[in-house]
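Engineer: Show me the folded form of this:
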Amino acid sequence: MSVLAANFGEHGFPRPPEPGPKPADVVARAEAIAGSLVERQQETEDRTFYASDTHEAFAKAGFYRILVPRRYGGYEFGVDTFLRVSMALTRGCPSTGWMYTLGAAHALAVATMFPEQAQEEIFAVGDFICPATVMPAGTAERADDGGWVINGTWGYCSGSPYATHFVGHALVSGTAGEPPTPMMFIAPRSQWRRLDDWGQQLGLRGSGSHSITILNGHIPDHFTLDGHMSQFSVAGGTPGLRLHGNPQYGGGPLSFMNLESAALAIGIAKGALDSYEDLMRSRTTLFPPVVQRTHDPDYQYWYGEATGLIATAEAAIINAAQQWQQACEHGSATFTREFEMRIATICNQVVQLCWRAVEQHLLPTAGSSAVRRGERLERVWRDMSMLHTHAGFTVFLAAKAQRELAKARFDIEELP
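Structural biologist: Purely as a prediction, here's the structure:
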């Protein structure tokens, strides 16, 4: 067998950088790399995305193939493995973890929702990095060859600096006076351009959440799906389940996206707790008796209370991921609207617990010198505050999900 042939699997797709790692191996690599990210947070913010050597380390560790189907050279690990990697990296650097997570996570949605012909072309690149946005923007018009011409600009495309693809929603003109309807599409890197418009926000300045613009981009029809990602139903089975035979490619993409948001909050909060622990060990109390903070009852309480809140949040997200995976095994019909919204409400509480730990216990008691510009705790607070401005949390998890759960439970239809 030639060296070239050895680099490709039985289906003709690139093999992963290392065959046969176990999920625990990949998680351990993330935990090891996370420590090196702490000291690089400022340069990551200045650059607005993580460094090329970090990107190469992620690729070598196999992080970009965790959710890619084995058929296409991926590891096809469970979502629990992905979430643990996400939490570990975000604990070291929130911006880096955010950029990685929202770039690599959408392999699951693509492998679930798109037909075989599209997947064979999309995953042919090996490593898969694909930011996605849910806000419809721009336009899609039929091309002469039956494909689509896409024009528009989409903001907050986290993961775009090293991305291989982009998933967005464009508006298709309605007929006979009907309003335009959303269409989900995936565009290869050759069809879009990243704008230099990130880095001036309050937090997550290094998350690579730049805008993506497409000017007369052309994509084939099988790279599109009618409707919005949030409305995609898996109840009747999915192309991914039929193609790969793995139940996780028959799960609900929307509920998995909510798990991502919650995992990011846990990683950020853990980073805040790490910073607070360093302060506990290195600083003394302000009032007599002056002792190391680790020996002061008040600091012991604040640290313990925050630890409990974050540990509870982590336990909840691990259980929610288990519920999600069990639902996959029970069949796609398990993913009812009520089940998906129940997962969403758990994720909402996870984020709330993490915010309470940082905002009520760690930040106020750390001391003003610990929140000077550039200090780790100051950056973590900015990053977590930025999470609270994300529409996925503020609009959906914190408000809409609760109402949708109740309506699904009581079979309430929308009012005319």
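Engineer: contacts and neighbour counts: CA atoms only from here.
Structural biologist: Noted.
Engineer: and Thr112, how far is that from Trp148?
Structural biologist: 22 Å (Cα to Cα, to the nearest Å).
Engineer: Report all helices and strands that the longest helix anywhere in the chain contacts.
Structural biologist: When the chain is parsed with DSSP state H, its longest helix is helix 297-330. Contact analysis of helix 297-330 by 3 or more Cα pairs under 8 Å, 6 or more residues apart in numbering; DSSP states H and E lists helix 79-92, helix 253-282, helix 337-356 as its packing neighbours.
Engineer: what's the angle between the shortest one and helix 253-282?
Structural biologist: This means helix 79-92. Relative orientation of helix 79-92 versus helix 253-282 (axes from the mean of the first three to the mean of the last three Cα atoms, to 10 degrees): 40 degrees.
Engineer: I'd like the structure of this one too, to check against the first:
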Amino acid sequence: MKQNVADIGVLQTHEDLVEKAKNFVPTLRARGSETEELRRVPEDIMTALKEEGLFKILRPRRYGGHQANMRTYLDCLVEISRGCGSTGWVYSLCNIRELMIAESFSEKAHEEIYGPGTDVVFAGVFEPREIQVRRVEGGYHIDEGRWMFCSGSVHATWGYFGMPLVDKAGAVVDHGLITMPFKDIEIGDDWRTLGMRGTSSHGVVIRDTFIPDHRAVSLSEAKNGNFQSAHLRDESLYNTALFPALNLSLAAPALGLARAALDIFMERLPNRRISYTFYDKQSEAPVTHLQLSEASLKIDSAAMHFQRVADELDATAKSGQYMDPDMRIKLNGDMGIAVEYCKEAINILIGSSGGSYIYDGNPLQRVFRDFWSMYVHGAILPTSQLETYGRSLCGLEPNKDFI
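Structural biologist: Presented below is the predicted three-dimensional model:
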């Protein structure tokens, strides 16, 4: 299904794509409560995002995508997250799967996915909660497997999952990645949460399913840049370091949420007073000046860290060299401190907003709940990322595999 660029008609500049994402912010914010109640992104919003080409940021050109870069992807997902945390999270993860599928799998797998020319949206999870899998002729047979927190599951057409690779004796020989149609996957109804309620991050089950060898690859090889996508080796985007890119997709919505908190605070500031004081205008109080400047600069600092991550991923990929482990660990540290700055900024803004933020109708409350629901994700928890970077600075081996 290789296409000429001239036949695609979707390629746009960085500025065009980011502006399209930014234009969604008012609608996403206005429909945040609806998204929570539905526990999924409203279908018309998903359709509109697709029609604007915003789900094709990282898709290869030959399959109808923009094949942009990580900086464009970052700037778009931050804008979508600024409008709605749940929509931003789904948007971020579904898009990053495009990169991971493109990098990790062969042309044969890509033709199965994109060849029919149907709408494609990816969802998936790296680690199964439980699984029984057998090595069989020509591939693997999953007797039953269960994965939790599958964000965007109700929108997906193809899945991307982590799975142990076993030999004929049943011994685990590697950690693998598989891809398969979502029509063969059972989606649960277990996503009832404090925040990120609209992400449809239900648990999923795969039963009695054959996975052919060309749709099962080694994660150990992929994380070090030994990809199966021989037909894309001349495309620099698909030399992007796998796990820092994944961590960026999980961490960067925090920046959008922090900017949303600042937007909401500033919109309400002209009409607020500070209760139990003589300040009839909160904007005239010195404490407000200090709080607002600190929160704003923390958000700016977080943005600089995230931008450095995206730019470094792009520059290294373009160089033709796969990013070395030390740099991957450092970028994860960048993201850890960026998420922490976002948390600190949001806390300052909430602490300056008075008791009204606790009402369900106050959008700042949703920002707070969405942020804390993503903050504790094991892959991006700042303490974990910063500890790993600190170990690297001390000359010690990393304390986790996914780097």
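Engineer: Need the TM-score between these chains.
Structural biologist: Once the chains are overlaid, their TM-score stands at 0.90 when taken by TM-score structural alignment, normalised by the length of structure 2; 396 aligned residues with a Cα RMSD of 2.5 Å.
Engineer: picking up where we left off before, output the helices and strands packed on helix 297-330 of structure 1 in a markdown table, with mean neighbour count appended to each entry.
Structural biologist: Converted to a markdown table, these look like this (neighbours: other Cα atoms under 10 Å):
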| stretch | mean neighbour count |
| --- | --- |
| helix 79-92 | 26 |
| helix 253-282 | 23 |
| helix 337-356 | 23 |
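Engineer: so where do the strands sit in the stretch 51-200 of structure 1?
Structural biologist: 139-142, 148-154, 165-172, 181-188, 193-194 (DSSP state E, counting those that start in this stretch).
Engineer: quick one, which of the ones you listed is nearest to Pro16 of structure 1?
Structural biologist: strand 165-172 (18.4 Å; Cα to Cα).
Engineer: from the middle of its chain, how far away would the closest one be?
Structural biologist: 18 Å (Cα atoms, centre = their mean, to the nearest Å).
Engineer: With stretch 192-201 of structure 2 instead?
Structural biologist: 15 Å.
Engineer: neighbouring contacts of that stretch?
Structural biologist: Identification of contacts with stretch 192-201 of structure 2 by Cα atoms under 8 Å, 6 or more residues apart in numbering yields 35-41, 85-87, 89-90, 148-154, 191, 366, 369-374.
Engineer: ok, and for that stretch, which residues are buried?
Structural biologist: Within stretch 192-201 of structure 2, the residues that count as buried by 16 or more other Cα atoms under 10 Å are 195-201.
Engineer: One more: stretch 40-53 of structure 2?
Structural biologist: 40-42, 45-46, 49, 53.
Engineer: That one maps to which residues in structure 1?
Structural biologist: Counting by TM-score structural alignment, stretch 40-53 of structure 2 pairs with residues 49-62 of structure 1.
Engineer: can I get the helices and strands packed on helix 297-330 of structure 1 in a markdown table with distance to Pro19 of structure 1?
Structural biologist: Below are these laid out as a markdown table (distance: least, Cα to Cα, whole Å):
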| stretch | distance to Pro19 of structure 1 |
| --- | --- |
| helix 79-92 | 17 |
| helix 253-282 | 26 |
| helix 337-356 | 33 |
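Engineer: among these, which is nearest Ile122 of structure 1?
Structural biologist: Closest among those, using Cα to Cα: helix 253-282, at 17.7 Å.
Engineer: Can you give the distance of that closest one from its chain's centre?
Structural biologist: On the basis of Cα atoms, centre = their mean, helix 253-282 of structure 1 sits 13 Å off its chain's mean C-alpha point.
Engineer: which bit of structure 2 covers that helix?
Structural biologist: Using TM-score structural alignment, helix 253-282 of structure 1 pairs with 242-271 in structure 2.
Engineer: what's the span of that stretch, first residue to last?
Structural biologist: Per Cα to Cα, stretch 242-271 of structure 2 runs 47 Å from first to last residue.
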